[in-house]
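J.: Pasting a predicted model and its sequence here:
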Amino acid sequence: MSTNTTDNARKVTTRRLVEMKQRGEKISMLTAYDFSSAKILDEAGIDVLLVGDSASNVMAGNVTTLPITLDQMIYHAKSVIKGTRRALVVVDLPFGSYQGNSKEALASAIRIMKESHAEAVKMEGGSEIRESIERILCAGIPVMGHLGLTPQSINKFGTYNVRAREEEEAKKLIEDAKLLEEIGCFALVLEKIPAELATRVAKEISIPVIGIGAGGGVDGQVLVMHDMLGINKGFSPRFLRRYADLATIMTDAVKNYISDVKSGDFPTPEESY
């Protein structure tokens, strides 16, 4: 569904995402971790930028998202905010900064909001982190939920396989989604769950549902920027569509640069002072 130019230029807010769901306009969301990339994505018209804890993988080279710290997340968030004008910027609360201690959760969220100037935080989990979410919401900080495959719990799951295939887990996911809406989350990410279940959740709750590996029946989609641009070639799940092959483009450019330096073709007299 197309919107007019004025609407496209308008700052995206949590309220605007709800409006987009109500009128059937799909929400576009990508991860970003630095100023230059955020500026490109924002100017291209992305609706939401997620400063994801996936920075642990694609920026720091860790196997899981668990090692990244709150300080590192704030650093990435600050960089993204400086490159963003229109998109809503959401920041992942990293592993260990909110689970099991609602006071610590609030302190972590406040640090992100005050130090990075981001506009919302994202948290993985349902009823088990209810107290932490409620405390953060009471401070006026918008929270995006995240259910299904929750990478911060990878050691509990032991696998990155599709979640909520079984009836019991699917039932809990639906209950958690309704709980997150009820306590005040402004949106919800559903990761790697059956498309039919994700569609049902999107229909049964009024807040926007963003999918990643959750089919097309939800209110929007999110991908990791490095995956969809083909920078990271070692990750090829079914849900990933690559829109570019930047790894090859970058490799070829660097090889050409090396060749020109070695041969003396760079710099030319025109490229010298």
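T.: Sure thing, it's come through.

J.: can we go C-alpha only for contacts and neighbour counts from here?
T.: Will do.

J.: Surely Val121 is in contact with Gly140?
T.: No. Assessed by C-alpha atoms under 8 Å, Val121 is found out of contact with Gly140, at 11.3 Å.

J.: Which one's more surrounded, those two?
T.: Neighbour tally, Val121 and Gly140, criterion other C-alpha atoms under 10 Å: the higher count belongs to Val121, 24 against 11.

J.: Shouldn't that one be within a strand?
T.: Yes. When DSSP: H, G, I helix; E, B strand; the rest coil is applied, Val121 is found to be in a strand.

J.: ok, now how distant is it from Asp227?
T.: Going from Val121 to Asp227 by C-alpha to C-alpha, to the nearest Å gives 22 Å.

J.: just Arg86 next, same as before
T.: Distance from Arg86 to Asp227, counting by C-alpha to C-alpha: 23 Å.

J.: okay, these two: which has more neighbours?
T.: For Arg86 and Asp227, the more surrounded residue by other C-alpha under 10 Å is Asp227, and the numbers stand at 23 against 20.

J.: And the more buried one, how far from Ala247?
T.: Relative to Ala247, and taking C-alpha to C-alpha, Asp227 is found at 10 Å.

J.: Ala139 now?
T.: Relative to Ala247, Ala139 is positioned 43 Å away (criterion: C-alpha to C-alpha).

J.: quick one, which of these two is more surrounded?
T.: Ala247 (15 against 11).

J.: Tell me the buried residues in the helix or strand hosting Ala107?
T.: Ala107 belongs to helix 102-116 when assigned by DSSP states H and E. For helix 102-116, the buried set under the neighbour-count rule, 16 or more other C-alpha atoms under 10 Å, comprises 102, 105-106, 108-110, 112-113, 116.

J.: next one: stretch 245-264
T.: Of the residues in stretch 245-264, those buried by neighbour count under the rule 16+ other C-alpha under 10 Å are Leu246.

J.: And stretch 170-178, by the same measure?
T.: 170, 173-174, 176-178.

J.: Equivalent analysis for stretch 230-249, please.
T.: Of the residues in stretch 230-249, those buried under the neighbour-count criterion (16+ other C-alpha under 10 Å) are 230-232, 242, 246.

J.: of these, closest to Thr13?
T.: Comparing those against Thr13 with C-alpha to C-alpha places Arg242 closest, at 27.8 Å.

J.: also this one, for the comparison:
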Amino acid sequence: MSKKLDVWRRYKAEGRKLSLVTAYDYAFAHLAAQAGLDGLLVGDSLAMVVQGQTDTVGVDLHTMCYHTAMVARAAGDCLVFADLPLGSYEGSPTQAWESSVALLKAGADVVKLEGGAEMVDSVAFCAQRGINVCAHLGLTPQRVRQWGRFRRAGKTADEAAQLEADAARLAQAGAAFLLLEAVPQELAARITRNSPVPVIGIGAGPDTDAQVLVLHDVLGLSERTPRFARAFMQGAEIVTDALRNYADAVRLGHFPPDAGATD
């Protein structure tokens, strides 16, 4: 795993970009690893894209460990990030440590938690005990019910200054990575330039060290794709056509073939 981390650090130093997608099971993790991606994120977004929930709030630690184990088995050279779900880390540094250990035992290389200055003590506690932590700043989806909607962060001067200060404090506390979601491009670029650790962006412009997208958005499988995402294939149409062709073949008696024809 240290080799995987070394690649990320070297790429940042060399200005080379890295790519991640979310992954929730063995099959898609295996395909992503074969495609040469640099990282896989077992995101609590599985609540929305796999379970059909309206936000990420309903996922628990057991579920995250279950999906992390599947992804880790197929990850190959990909660095495996896993989300700490809401309620599993905010109570104390000890709680964050215990939940992080559960994800590491499931196969994660890095654990991700949401929050700024209020998470500094937990990041430091975990980092001092050998946990690779990714600190998630900007739009933090676990707090969507507090805000009432998903919204961009860092749009005002005060918000931008707070994000920059939080990023610096978290890196100083021992965070191995930062993730910036839905923040202005110039702000993300500035934080990336000043950060001693790799910065991952989603909806934060092209200047971060790495980019992550939800797998279902990349494959065109999502019912609604965020404005900052891009579908690199029309997967929903392809899959629907395949299933429709299968159903038609069954109804018309074209599948399965006659048993005698396969002997």
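T.: That came through, no problem. What you see is a predicted model, and the numbers here were worked out from it, not measured in a lab.

J.: Could you tell me the TM-score of the two chains?
T.: Overlay of the two chains. TM-score (TM-score structural alignment, normalised by the length of the second structure): 0.96; 262 aligned residues with a C-alpha RMSD of 1.5 Å.

J.: What is the burial count for the aligned partner of Ile68 of the first structure in the second structure?
T.: Taking TM-score structural alignment for the superposition, Ile68 of the first structure sits opposite Val59 in the second structure. Neighbouring residues of Val59 of the second structure were enumerated by other C-alpha under 10 Å; the total is 21.

J.: Tell me which helix or strand Val59 of the second structure sits in.
T.: Under the criterion DSSP H and E, no helix or strand holds Val59 of the second structure.

J.: So it is in contact with Leu86, correct?
T.: Yes. Because the distance of 7.4 Å satisfies C-alpha under 8 Å, Val59 of the second structure is recorded as touching Leu86.

J.: returning to that earlier point: which helices and strands does the helix holding Ala107 of the first structure pack with?
T.: Contacting helix 102-116 of the first structure under the criterion 3 or more C-alpha pairs under 8 Å, 6 or more residues apart in numbering; DSSP states H and E are the following elements: helix 70-82, helix 130-138.

J.: Please identify the most buried of those.
T.: For these, average neighbour numbers computed from mean count of other C-alpha atoms under 10 Å are highest in helix 70-82, which has a mean of 21.

J.: Now do the helix or strand that comes right after it against helix 102-116, angle only.
T.: Elements were assigned by DSSP H and E; along the chain past helix 70-82 of the first structure, the next helix or strand is strand 88-92. Compare the direction of strand 88-92 of the first structure with that of helix 102-116 by axes from the mean of the first three to the mean of the last three C-alpha atoms, to 10 degrees and you get 140 degrees.

J.: Tell me the residues of the second structure aligned with strand 88-92 of the first structure.
T.: On the second structure, the counterpart of strand 88-92 of the first structure by TM-score structural alignment is residues 79-83.

J.: Tell me the mean distance between that stretch and the first structure once they are aligned.
T.: With mean C-alpha distance after the TM-score superposition for the first structure, stretch 79-83 of the second structure departs from the first structure by a mean of 0.5 Å once superposed.

J.: ok, which stretches of the stretch 101-250 of the second structure are strands?
T.: Listed in chain order, the strands found in the stretch 101-250 of the second structure under DSSP state E, counting those that start in this stretch are 110-114, 133-138, 177-181, 199-202, 210-213.

J.: So which of those is nearest Ala124 of the second structure?
T.: In terms of C-alpha to C-alpha, the element of the strands of the stretch 101-250 of the second structure nearest to Ala124 of the second structure is strand 133-138, at 9.2 Å.

J.: helices and strands around the closest one, which ones?
T.: Using 3+ C-alpha pairs under 8 Å, 6+ apart: strand 133-138 of the second structure touches strand 110-114, helix 120-128, helix 157-173, strand 177-181.

J.: rerun at 6 Å
T.: Contacts of strand 133-138 of the second structure with other secondary structure elements, assessed using 3 or more C-alpha pairs under 6 Å, 6 or more residues apart in numbering; DSSP states H and E, are made with strand 110-114, strand 177-181.

J.: Just tell me the aligned range of that strand in the first structure.
T.: Residues 143-148 of the first structure are the counterpart of strand 133-138 of the second structure, counting by TM-score structural alignment.

J.: next one: stretch 187-205 of the second structure
T.: Using TM-score structural alignment, the partner range for stretch 187-205 of the second structure is residues 197-215.

J.: Could you double-check that Phe35 of the first structure sits in contact with Ser79?
T.: Yes. At 4.7 Å, Phe35 of the first structure counts as touching Ser79 under the criterion of C-alpha atoms under 6 Å.

J.: Distance of Met59 of the first structure relative to Asp53 of the first structure?
T.: As judged by C-alpha to C-alpha, Met59 of the first structure and Asp53 of the first structure stand 10 Å apart.

J.: For the two, work out which one has more neighbours and name it.
T.: The residue with more neighbours, out of Met59 of the first structure and Asp53 and counting by other C-alpha under 10 Å, is Asp53; that gives 29 against 13.

J.: so is that one in a helix, a strand, or just coil?
T.: Per three-state DSSP, the local secondary structure of Asp53 of the first structure is coil.
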